[in-house]
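In: Sequence unavailable; structure follows:
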């Protein structure tokens, strides 16, 4: 059982102070009634545990406290989440239904091209190598110096 993290409960949630006495939502009403003896023998009876014990002895109040708990079957919840995740992964891995490019796309691109002003580009300048490049050693000089691990 998992408790609501923000319960609409005034004061401390009654099961918290009684956990040391082994009292929880699964405890029977008889065990709750006899919890005072356990609390006194363990020297845990104080105003806080007394108030919690009084709240849980009142059956309507205990039922309200239990209504704030969620009974989760984590095994089933995890299995269902895994199945959903697998379905989503498979759906994401599948290619789209249609791989054809819509007929509208070329017309749309042509329309964009007509709206743009023409761009004039001058020819690229010729590449001029510095004189040092001509005296740079050839590849045959470096090949014997480079060795790779086999």
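Out: Yep, it's here. Remember, it's a predicted structure, so these values are computed and weren't measured experimentally.

In: contacts and neighbour counts: CA atoms only from here.
Out: Will do.

In: Please tell me how far residue 42 sits from residue 23.
Out: In this structure, residue 42 lies at 14 Å from residue 23, with CA to CA, to the nearest Å as the measure.

In: for comparison:
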């Protein structure tokens, strides 16, 4: 991946000295501030990086932006897959969700860091 010199620093790069990588478990990530403090590495940049990664929601966003996706190439296949699943028996049948049920589902989906 080519880094844009004018973009914000990658949180994983800022925390590399503490051994943080995209493969670090979320449980292990919770102990990173203690490691940084013990090694006198808790700089403002490290604090900002840890703040970005410490919640599941923030980490998912950082990880999502690490992938290069060609939407023009991926979209037709995704549409075909959705159409195929909806065409299967039971795939698209049934009553539409009420506004309240849809709102509850959306609320459940966006509450990652409980």
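Out: Thanks, I have it. This is a predicted model, so every value here is computed, not measured.

In: So residue 42 and residue 23 of the first structure - more neighbours on which side?
Out: Per other CA atoms under 10 Å, whichever of residue 42 of the first structure and residue 23 has more neighbours is residue 23, with 20 against 11.

In: Surely residue 62 of the second structure touches residue 53?
Out: Yes: using CA atoms under 8 Å, residue 62 of the second structure makes contact with residue 53 at a distance of 7.4 Å.

In: so the longest helix along the first structure aligns onto which residues of the second structure?
Out: For the first structure, the helix reaching the highest residue count under DSSP state H is reported as helix 74-93. Under TM-score structural alignment, helix 74-93 of the first structure has no counterpart anywhere in the second structure.

In: which residues touch that helix?
Out: Contacts with helix 74-93 of the first structure, where a contact means CA atoms under 8 Å, 6 or more residues apart in numbering, come from no residue at all.

In: Where does the following helix or strand past it end up in the second structure?
Out: Helices and strands here follow DSSP states H and E; after helix 74-93 of the first structure, the next one along the chain is helix 104-115. Helix 104-115 of the first structure falls opposite no residue of the second structure when the two are matched by TM-score structural alignment.

In: So which bits of the very next helix or strand once past helix 104-115 of the first structure are buried?
Out: Using DSSP H and E, the helix or strand that directly follows helix 104-115 of the first structure along the chain is helix 131-135. Of the residues in helix 131-135 of the first structure, none count as buried by neighbour count, 16 or more other CA atoms under 10 Å.

In: what stretch of the second structure lies opposite helix 131-135 of the first structure in the alignment?
Out: Using TM-score structural alignment, there is no partner range for helix 131-135 of the first structure in the second structure.

In: Skip the chain neighbours and tell me the closest residue to residue 47 of the second structure.
Out: Here the nearest residue to residue 47 of the second structure in space, its sequence neighbours aside, is residue 33; by CA to CA, 6 or more residues apart in numbering that works out to 8.0 Å.

In: Neighbour count: residue 62 and residue 53 of the second structure, which is higher?
Out: The residue with the greater number of neighbours, taking residue 62 of the second structure and residue 53 and applying other CA under 10 Å, is residue 53; the counts read 23 against 17.
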